[in-house]
Each structure stands twice: as C-alpha cells, then as structure tokens.
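Trainee: With the sequence up front, the predicted model follows.
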Amino acid sequence: MNNLTNRQKQAINTKFKITEIALELFKSKGIKKVKIKDICNKANVSIGTFYHYFDSKEKILEKSYIQIDSMIAENIENIVYENNLDRILKLFNRANILIEDLGWRFVADAYTHLLTSEDRYSLCSKRYPYVLIKESLEKGIIAGEFLPNFNPEEVSEVCMRLGRGMVFDWCLHKGSYSLTSESEKSIITYLKTFQVKI
C-alpha cells in the first residue's frame, strides 16, 4: 500500500469499513433486516458512497468469500502438519471455526443468496481451499500417504461439496452441533477411501 495515494488509501479504508460494519450487522440482525441506510449510518458514510463501492448489500456477501479465503490462507500457512491428510483437516478446521463464529443465521443468509446469485466465486477451483486440497492430495500420493489411483482434482471437488453440505446441514440444525468436529469426521471418512492402508 506504500505506492498508493492518500485518496486511494482512503478509498480502500472506506470500502473495508463498510464491509466490516455490514457483516457485523448481518451477523447480529440477519441480512434481510439490515437496510443500506443502517450500514451507512453506522459506517458514517453517505448512501452515495455505499453505492460507489457496492451495487447492493448482497454484493458485500459475495466479496466476503474472498476475504474469508484470505483469512484462512493467512491462518494456515505457518501451521506444522503431521501429513497431507492433516493439512486438509486443518484447512477445514480453520474454515469451520470462522463459519461457526459468523453464526448459522448469517451463513444461512449467505447460502440463500448464493442460490440466486450470478457470482460463482464459491465454486471456483482456483480458490485457496480447492488449491490446497488438490496440492495436499498430490503431495500425499508422492509421499505414499494416498493411493495413486484417483484424480486429485475430482476428489478435491468432492471434499468441497462435502464441506458445503456440512455447512448447509449445520444451518438446518440452527448451529446446534459442532460444525468443526462433525465436518472433520466426514472428511476423514471420505478420504480414508484413498489412504494407503498401513
């Protein structure tokens, strides 16, 4: 950010502030109950400023996926892993801790929006979680941890589907169980199919 002008820095800070406050309000009230006016009042910006950065409050949800991926990537990069399965499990663990912290209502609103949105970032195979899972599976095959008879890209896709399904189920149960521990059990059960038996 050193090469940016003061105006550019201010724009980045304003957009971040709007995002942060909107997510906080979505989390506490639910997206349907939050009006753009509420976000603007709390962020101390005009409605025109809001629309300069976002077309709608739902766009903030779409952009939050990118922020969550960045937070997970930062959080996971310096962790020591026992093996490549452990690396995948730690990815899901960190992601699910963040999701649990956001709360089932917020996440249910986000999923509801995803169903009708044209934005498909959450399905993009270039997202950090997809890349890390695929890379871990490939390294695991080379290290002799996983069998060589499967396609890491397909298995990483199924892992992500499984993760999304677990989050959806957790929302249906209104967050009544530990998403983190239940997801781990499901991922382990699925990936055992591809592990080398010792």
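Mentor: Nice, thanks for sending it over. Residues are numbered from 1 along each chain as shown.

Trainee: only C-alpha atoms for contact and neighbour calcs from this point on.
Mentor: Noted.

Trainee: show me where the protein has helices.
Mentor: Along the chain, counting by DSSP state H, helices occupy 6-29, 36-43, 47-53, 57-76, 84-102, 104-116, 128-142, 152-172, 179-192.

Trainee: Mean neighbour count for the ones you listed - can I get that in CSV?
Mentor: Converted to CSV, these look like this (neighbours: other CA atoms under 10 Å):
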stretch, mean neighbour count
helix 6-29, 16
helix 36-43, 16
helix 47-53, 14
helix 57-76, 16
helix 84-102, 19
helix 104-116, 17
helix 128-142, 20
helix 152-172, 18
helix 179-192, 16
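
Trainee: Looking at these, spot the one closest to Ser122.
Mentor: Counting by CA to CA, Ser122 lies closest to helix 57-76 out of those; the figure is 6.9 Å.

Trainee: what sits up against the closest one?
Mentor: 19, 22-23, 36, 54, 90-91, 94-95, 98, 110, 113-114, 119, 121-122, 127-129 (CA atoms under 8 Å, 6 or more residues apart in numbering).

Trainee: can you check stretch 14-32 too?
Mentor: 34, 39-40, 42-43, 50, 53, 57, 60-61, 64, 102-103, 105-106, 109.

Trainee: quick check, nearest of those to Cys171?
Mentor: For the contacts of stretch 14-32, the nearest to Cys171 is Arg105 (7.2 Å; CA to CA).

Trainee: List the residues that contact that closest one.
Mentor: Arg105 makes contacts with Lys27, Gly30, Cys171, Lys174, as judged by CA under 8 Å, 6+ apart.

Trainee: change it to 10 Å
Mentor: Phe26, Lys27, Ser28, Lys29, Gly30, Ile31, Tyr111, Cys171, Leu172, Lys174, Gly175 (CA atoms under 10 Å, 6 or more residues apart in numbering).

Trainee: want to try JSON lines for those residues, with distance to Asn151 as columns?
Mentor: Converted to JSON lines, those look like this (distance: CA to CA, whole Å):
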{"residue": "Phe26", "distance to Asn151": "39"}
{"residue": "Lys27", "distance to Asn151": "38"}
{"residue": "Ser28", "distance to Asn151": "42"}
{"residue": "Lys29", "distance to Asn151": "43"}
{"residue": "Gly30", "distance to Asn151": "40"}
{"residue": "Ile31", "distance to Asn151": "39"}
{"residue": "Tyr111", "distance to Asn151": "28"}
{"residue": "Cys171", "distance to Asn151": "31"}
{"residue": "Leu172", "distance to Asn151": "32"}
{"residue": "Lys174", "distance to Asn151": "35"}
{"residue": "Gly175", "distance to Asn151": "33"}
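
Trainee: Presented hereafter is structure B, for comparison with structure A:
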Amino acid sequence: MIKKTSRQIQAENTKAHILAVAKELLQHRTFDEISIQDICKKADVSVGAFYHHFENKTGIVVEIYRDIDLFFFNEVLESVTDEEPIEAIILYLVTQCQYALNSGKDLVKNIYKAQIENGNTFFLSKERGLPEGLRRLVLRAIDENKIRRDVPADLLIEELLILARGIIYYWCVSDGNVDMLEYARRMTSNYIRSYQI
C-alpha cells in the first residue's frame, strides 16, 4: 500500500470539510439558495480550493451520492448477506429509505431537485455502489431459486430501485408525514412476492 503524503491527506480533509459544510447548509436552505461563495465562506476556504475539489456546485450532490454508494456497498451489503435472500433484498431497500430518513427531508428534497435539474447520468448509472449491491442480492436470490429465472435480473433491479426512490419521493412530498419504512417493507415485499418461486 502506497503511503499518502501529508499534502494528499490535507487535500482529502479539505474536500471532506467542504462537503460537510455543504451538507449542513443544505439542511436549512435549498440547493438554489446556496452559492459556492456561501459554502466557501462557511468552510473558510477559497473559491479556488472549492474548484480544485469540485467541478461545480452539482459536484457536491454527486459526492454525496458517492458517499451513499460507498456506505451501501461496503457496509449495508455486508450487513444483510447472512439474511435469507428475499429478506436481504427487502432490508437493503428499507435501509435506503432509513438513510433518507436519517438525512432529513430537506436534504433529500434538495438532492432530488439537483438530480432533476442538473442531469442525471451519474445518478442513473448501474455501476454505482448502491445499485451494484442490489444487483448482487438479486442475482443471489435467482441463483438460490428464490426468484424466477425467466425475469431478467436487470429489470428486477431497475424496478426495485424505482420503487425505493418512489417511496422516498412520496415521503418528501408528504412532508415526512408518512411511515416511509413501513411503506418500503410492505411494498418491496409485495413486489418481490410476485416473482418468487
């Protein structure tokens, strides 16, 4: 393993600090209301430092999703692998909703808005950590004959992701006044049941 230089460590810390400040600002203001200058002022960094780490303001949202992907691929996937295959899929998607709940509706609303308005090539990528983790769980369920083999795995994965995103969206537009986790468990279970053997 190559040891990082102090300069590399400092750069990583600066990027993480800028991201943390941006997340904090997004808890109280919309994505449109926050400027790069606002982020830099609160983070006590120069605008040049911001652009060294992020291409633009949308880069903040992309980076938030990278963090989510790492969390799901490295931690959540591992935490559900001992579960029965169908239950593992359900828990994975319920955890996606729990993550949104923990992040708060204002931040989630801002992330959804930024996705819609600033292009979504990155967000729809199947190579991201969260979808890749779900793909592994679905393939395992198919391999263990828990889900029918005549349905393409990619279709199941896409529809499960749409289901989870839709539940999170509904929670946002309901101003957090619905039991998102109950919806996620029940609706995911009902969906998968239609494909079980």
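Mentor: The structure has been received and is ready for your questions. Everything quoted here is computed from the prediction, not taken from an experiment.

Trainee: Do you know the score for how well these two fit?
Mentor: Here the superposed chains carry a TM-score of 0.90, computed using TM-score structural alignment, normalised by the length of the second structure; 196 aligned residues with a CA RMSD of 1.9 Å.

Trainee: that older thread, list just the nearest of the contacts of stretch 14-32 of the first structure to Glu135 of the first structure.
Mentor: Distances from Glu135 of the first structure to those, taken by CA to CA, are shortest for Ser64, at 24.1 Å.

Trainee: and the closest one, what pairs with it in the second structure?
Mentor: Applying TM-score structural alignment, one finds that Ser64 of the first structure aligns to Ile64 in the second structure.

Trainee: same deal with Ile21 of the first structure?
Mentor: Aligned partner of Ile21 of the first structure by TM-score structural alignment: Val21.

Trainee: Distance of its match relative to Glu144 of the second structure?
Mentor: Using CA to CA, to the nearest Å, Val21 of the second structure is found at 45 Å from Glu144 of the second structure.

Trainee: check contacts around the closest residue to Lys109 of the second structure other than its chain neighbours.
Mentor: Once flanking residues are discounted, Lys109 of the second structure sits nearest to Cys172: 6.3 Å by CA to CA, 6 or more residues apart in numbering. Counting by CA under 10 Å, 6+ apart, Cys172 of the second structure touches Ala100, Leu101, Gly104, Lys105, Asp106, Leu107, Val108, Lys109, Tyr112, Gly166, Val178, Met180.

Trainee: Can you report how many residues lie near the nearest residue to Ala88 of the second structure once chain neighbours are set aside?
Mentor: Nearest non-adjacent residue to Ala88 of the second structure, counting by CA to CA, 6+ apart: Val80, 5.2 Å away. Here the number of neighbours of Val80 of the second structure (other CA atoms under 10 Å) works out to 17.

Trainee: State the distance from the residue nearest the centre of the second structure to Thr30 of the second structure.
Mentor: For the second structure, the residue sitting closest to the mean C-alpha position, by CA atoms, centre = their mean, is Ile68 at 4.3 Å. Ile68 of the second structure is 20 Å from Thr30 of the second structure, where distance means CA to CA.

Trainee: Same check on Ile64 of the second structure?
Mentor: Taking CA to CA, one finds Ile64 of the second structure at 15 Å from Thr30 of the second structure.

Trainee: Please apply the same query to Arg148 of the second structure.
Mentor: 43 Å.

Trainee: Over to Ala20 of the second structure?
Mentor: Counting by CA to CA, the gap from Ala20 of the second structure to Thr30 of the second structure is 16 Å.

Trainee: And for Glu87 of the second structure?
Mentor: Glu87 of the second structure is 36 Å from Thr30 of the second structure, by CA to CA.

Trainee: again, but for Ala164 of the second structure
Mentor: From Ala164 of the second structure to Thr30 of the second structure the distance is 23 Å (CA to CA).

Trainee: now swap in Ile168 of the second structure and tell me
Mentor: From Ile168 of the second structure to Thr30 of the second structure the distance is 18 Å (CA to CA).

Trainee: cool, and Asp150 of the second structure?
Mentor: Counting by CA to CA - Asp150 of the second structure and Thr30 of the second structure are separated by 44 Å.

Trainee: correct me, but Glu153 of the first structure touches Lys126?
Mentor: No. Glu153 of the first structure sits out of contact with Lys126 when judged by CA atoms under 10 Å, with a separation of 11.0 Å.

Trainee: ok, back up a step: for the contacts of Cys172 of the second structure, name the two members farthest from one another.
Mentor: Greatest spacing in those, by CA to CA: Tyr112 and Val178 (18.1 Å).

Trainee: show me what contacts Phe122 of the second structure?
Mentor: Neighbouring residues of Phe122 of the second structure by CA under 10 Å, 6+ apart: Val62, Tyr65, Arg66, Gln115, Arg128.

Trainee: for the residues you listed, which one is nearest Lys4 of the second structure?
Mentor: Of those, the one sitting nearest to Lys4 of the second structure (CA to CA) turns out to be Arg66, at 21.0 Å.
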